[in-house]
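1. with the sequence up front, the predicted model follows.
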Amino acid sequence: MKLKVDQQADALYLTLSDAPASRTEEVSPGVFVDYDEQDRVVGIEMLYLSKRAPNLDLRRLQFETVPEAG
C-alpha cells in the first residue's frame, strides 16, 4: 500500500495494488476509485485535499492498524 500526496495537484492517491486500473468510477464529487479487470479496487484518488482537510499537516501523518477481534 502506498499513499501519495501531490500538493501541487491538491490531491491524494492511495495505491492498494500494483495491478493496472482498467476503469475508474467517481463515487463522490472529487473522489475516484480505480478498479482492475477483475473489478477489485486498486486505488483511490481524492481531489481538493486542502478543502477536505484544511488543517492537514503532512509531516504528521499517522498510520494505525486495528487489531483483529476475538
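-> Yep, it's here.
2. every contact and neighbour count from this point should use C-alpha atoms.
-> Noted.
3. residue 46 and residue 34: what is the separation?
-> When distance is defined by C-alpha to C-alpha, to the nearest Å, residue 46 is 11 Å away from residue 34.
4. before we move on, what about residue 5?
-> For residue 5, the distance to residue 34 - C-alpha to C-alpha - is 17 Å.
5. ok, these two, which is more surrounded?
-> The neighbour count for residue 5 versus residue 34, taken as other C-alpha atoms under 10 Å, is higher for residue 34 (20 against 15).
6. ok, second structure coming up, stack it against the first:
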Amino acid sequence: MSTVEHQFQVPDLSCGHCVAAVTRALQALHPLVEVQADPASKQVRVSAPAGVSAAQLTQALTAAGYPPA
C-alpha cells in the first residue's frame, strides 16, 4: 500500500499532551497512519495510506481541538 506524506502547521501544539491527543486523533483514521509532532516548531508530519486524504486529516485535527493554520 502506498503512503502519502502530509505536513501541517498547528499553532496550538504546545506540549506532550497535545502531541498525544493529535497522534490519537490522526491514528483513529487508519491504523497505518504514522505521526511525528514537534511542539517546538508546531509542525505535524503525517505518513498516511493513499486512501486517507489531507481533508480527512485536517478534519481530525480540528475535531481534536488542534486546527491547522
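-> That came in fine, so what should we check first? Because the structure is predicted, anything quoted here is derived from the model rather than measured.
7. report the TM-score for the pair.
-> Superposed pair, TM-score by TM-score structural alignment, normalised by the length of structure 2: 0.33. Supporting alignment: 37 aligned residues with a C-alpha RMSD of 3.4 Å.
8. which SSE is immediately downstream of the lengthiest helix in structure 2?
-> Assignment by DSSP state H gives helix 16-27 as the longest helix of structure 2. Using DSSP states H and E, the helix or strand that follows helix 16-27 of structure 2 towards the C-terminus is strand 34-38.
9. next SSE downstream of that following strand?
-> Downstream of strand 34-38 of structure 2 (by DSSP H and E), the next one is strand 43-49.
10. elements contacting the following helix or strand past that next one?
-> Next in sequence after strand 43-49 of structure 2, counting helices and strands by DSSP H and E, comes helix 54-63. For helix 54-63 of structure 2, the packing partners by 3 or more C-alpha pairs under 8 Å, 6 or more residues apart in numbering; DSSP states H and E come out as helix 16-27.
11. list the buried ones in the helix it packs on?
-> 18-19, 22-23, 25-27 (16 or more other C-alpha atoms under 10 Å).
12. now do it against strand 43-49, angle only.
-> Interaxial angle, helix 16-27 of structure 2 versus strand 43-49 (axes from the mean of the first three to the mean of the last three C-alpha atoms, to 10 degrees): 20 degrees.
13. which one of the buried residues of helix 16-27 of structure 2 is nearest residue 35 of structure 2?
-> For the buried residues of helix 16-27 of structure 2, the residue nearest residue 35 of structure 2 by C-alpha to C-alpha is residue 23; the value is 5.9 Å.
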